[in-house]
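Novice: dropping a prediction and its sequence here:
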Amino acid sequence: MNYRHAFHAGNHADVLKHVALLALCDALTVKPAPLFALDTHAGRGLYPLDGNSALRTGEAEGGIGRLLAEAPKQAAISRYLAAVRACRNEHGPSAYPGSPWLLAHALREDDRIAACELQPEEASQLEHHFKADPRVAVHARDGYAAMKAMLPPKIGATRYNRGLVLIDPPYEAQLEEFDTALGALRDALARWPQGCYVLWYPIKRRRALQPFYRRAATLPAKSILTAELLVRADDSPLRMNGSGLLLLNPPWQFDQTLRAALPVLARTLAETADASAAVSWLKQAD
């Protein structure tokens, strides 16, 4: 696997993913019972946006850079920007938090996080960043295999009935990745049906995703939601024009949180007049 997230950290896809992830954590922590979070493709957890990799692509400037500059006053976006600033207060003015850092930032003392990363160098950095946090267990292993091994979650004598699984693969296999991800989700739902699952996916040509939507709608979850952010028209197979989230068993009224935030992100991060946002139910609970 050749993918390195350092080239793409803080771009428009990260913004969508991380705004939603923090809002999801906030919704789940309303109830006092402890949570378990599994991050299947965790990366290194923390990225320097003044490093060679980030500067080579410049993607962060059109994502978190633009969002920080404009700082729109929308609750979920403000929450995300506050987390980024907290990360920079701790790690320096160019730091950008990956999903494991945001999970550790948002979750509580009695919650637990498992962060999986297959690439040895990235896993080593991830372990270094969280060596002092007893809530975070780093696993240098395949994230899909971890879903089978770690669900339903039990740590010591504690069984976790609530929590979330974030699946954020690199899609080096392109559309074939959906086969692997949907198969893993179907198996995970059989093991831990009450969990909340989030699958990130890239959008090049949206019409190419129709088979994915149809298959996702058949998953045995109580409710299935998609949230998509496009920064330009979805008319080119050669570049990522936007991205989406497939959310299984999202918290009650979570669609309203996303419907408030995503149009603001689309306006702020738009590369062309064709930028758009959409939140749609594939399946709603009865």
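Specialist: It's in.
Novice: from now on I want contacts and neighbour counts done on CA atoms only, so please keep to that.
Specialist: Fine.
Novice: residues touching stretch 1-10, excluding its own?
Specialist: Outside stretch 1-10, the residues that touch it by C-alpha atoms under 8 Å, 6 or more residues apart in numbering are 43, 47-49, 53-57, 59-61, 63-65, 96, 98, 119, 170, 172.
Novice: how about stretch 113-126?
Specialist: Contacts with stretch 113-126, where a contact means C-alpha under 8 Å, 6+ apart, come from 1, 36-46, 100, 103-104, 135-143, 146.
Novice: next up, a structure to set beside the first:
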Amino acid sequence: MNYRHGFHAGNHADVLKHLVLVALLDALKRKDAPFFVLDTHAGRGRYDLGGVQARRTGEARAGIQKLWDEPPAGPPALAAYLAALDAARADAPDTYPGSPLLVSKALRAQDRLVACELLPEESAALKALLASDPRCHVQQRDGYGAVKALLPPRDGNTRIGRALVLIDPPYEAQEGEYPLIVAALREGLERMPQAMFALWYPIKQRATLQPLMRKVAGLPIKSALAVELLVRPDDSPLRMNGSGMLLVNPPWQVEKAIEPALKPLARAMGDDGASWRLTWIKQETP
């Protein structure tokens, strides 16, 4: 695997992914009961926006930098996301936080994170970043295998009844990743049916995603919601025109928190033809 997220940190896909992640964490924290987060493809946790990789692509300048330069007013979910970034960057303002760092800042004393990263260099950097936080554990391993190994989660001898699994693979061979994703979702649901799963996926041409969506809808789930942001029309298979977050077993009414933030994101980061949408792939009936 050759993927390095440093080239893409802070781009429009990160903005959508992390805004949704912060909204999910906020929903989990509404109850006092502990929760567990499994980040299957965690990366190094923090990315230098002034570094060689970020400067080579300039993706952050067309992504998060647009929001930092002119922060959009309005939706609470967007304000919460930007506040979470500020908290994670307080001691390193020229960086962009990855998902495990954002999660670590959101955890309460009773909550736990396991972050998996297969690449040795990235895993070592993440271990160093989170070393002082006893609530966080980093494992150098295949994240898909961790779904089977770590669900249902335990803290010592105590089972944790709530879990969020973030699946954010590199998609180096996009269609080859889909069977792994579906297998991991099926395994996770068998082991912990009430767990929440958040899958990030790239969008080149949306029609190519339909087989994945049909397979997910066929799993034993109560509900699944796709949250999508396109910064340009999905008319080219050669570039990432947008991305989505597929939420399996999402929190009640989380879509009402997320949807108002999508229009400001499209306006800030999108070209002509930018769009957004929320689609229920499967919806629980009353």
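Specialist: Noted; the coordinates are in hand. In this text, all values refer to a predicted model and were calculated from it rather than measured experimentally.
Novice: and the TM-score between them?
Specialist: Overlay of the two chains. TM-score (TM-score structural alignment, normalised by the length of the first structure): 0.97; 284 aligned residues with a C-alpha RMSD of 0.9 Å.
Novice: all helices for the second structure, in order.
Specialist: 12-28, 52-57, 64-69, 76-88, 99-106, 120-130, 143-150, 174-191, 210-217, 254-269 (DSSP state H).
Novice: export these as JSON lines, with columns for mean neighbour count.
Specialist: Converted to JSON lines, the helices of the second structure look like this (neighbours: other C-alpha atoms under 10 Å):
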{"stretch": "helix 12-28", "mean neighbour count": "22"}
{"stretch": "helix 52-57", "mean neighbour count": "16"}
{"stretch": "helix 64-69", "mean neighbour count": "16"}
{"stretch": "helix 76-88", "mean neighbour count": "19"}
{"stretch": "helix 99-106", "mean neighbour count": "22"}
{"stretch": "helix 120-130", "mean neighbour count": "17"}
{"stretch": "helix 143-150", "mean neighbour count": "18"}
{"stretch": "helix 174-191", "mean neighbour count": "17"}
{"stretch": "helix 210-217", "mean neighbour count": "15"}
{"stretch": "helix 254-269", "mean neighbour count": "18"}
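Novice: His12 of the first structure: what's it in contact with?
Specialist: Shown in contact with His12 of the first structure (C-alpha under 8 Å, 6+ apart): 59-60, 62-64, 231, 242, 269.
Novice: buried only: go through those residues for me.
Specialist: Buried by 16 or more other C-alpha atoms under 10 Å: 59-60, 62-64, 231, 242, 269, out of these.
Novice: mind putting the residues you listed into TSV with distance to Glu109 of the first structure?
Specialist: Output for these, formatted as TSV (distance: C-alpha to C-alpha, whole Å):
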residue	distance to Glu109 of the first structure
Glu59	34
Ala60	31
Gly62	34
Gly63	31
Ile64	28
Val231	37
Gly242	35
Leu269	34
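Novice: what's the closest of these to Leu219 of the first structure?
Specialist: Gly242 (23.8 Å; C-alpha to C-alpha).
Novice: the closest one matches what in the second structure?
Specialist: Counting by TM-score structural alignment, Gly242 of the first structure corresponds to Gly242 in the second structure.
Novice: now do the same contact list for its match.
Specialist: When contacts are counted by C-alpha under 8 Å, 6+ apart, Gly242 of the second structure is found next to 12-13, 202-204, 228-232, 234.
Novice: over to Arg141 of the first structure?
Specialist: With contact taken as C-alpha under 8 Å, 6+ apart, Arg141 of the first structure is in contact with 116-118.
Novice: and with 10 Å instead?
Specialist: Going by C-alpha atoms under 10 Å, 6 or more residues apart in numbering, Arg141 of the first structure touches 40-41, 115-120, 123.
Novice: could you do Leu229 of the second structure as well?
Specialist: By C-alpha under 10 Å, 6+ apart, the residues touching Leu229 of the second structure are 12-13, 15-17, 202-203, 241-245, 262-263, 265-266, 270, 274-278.
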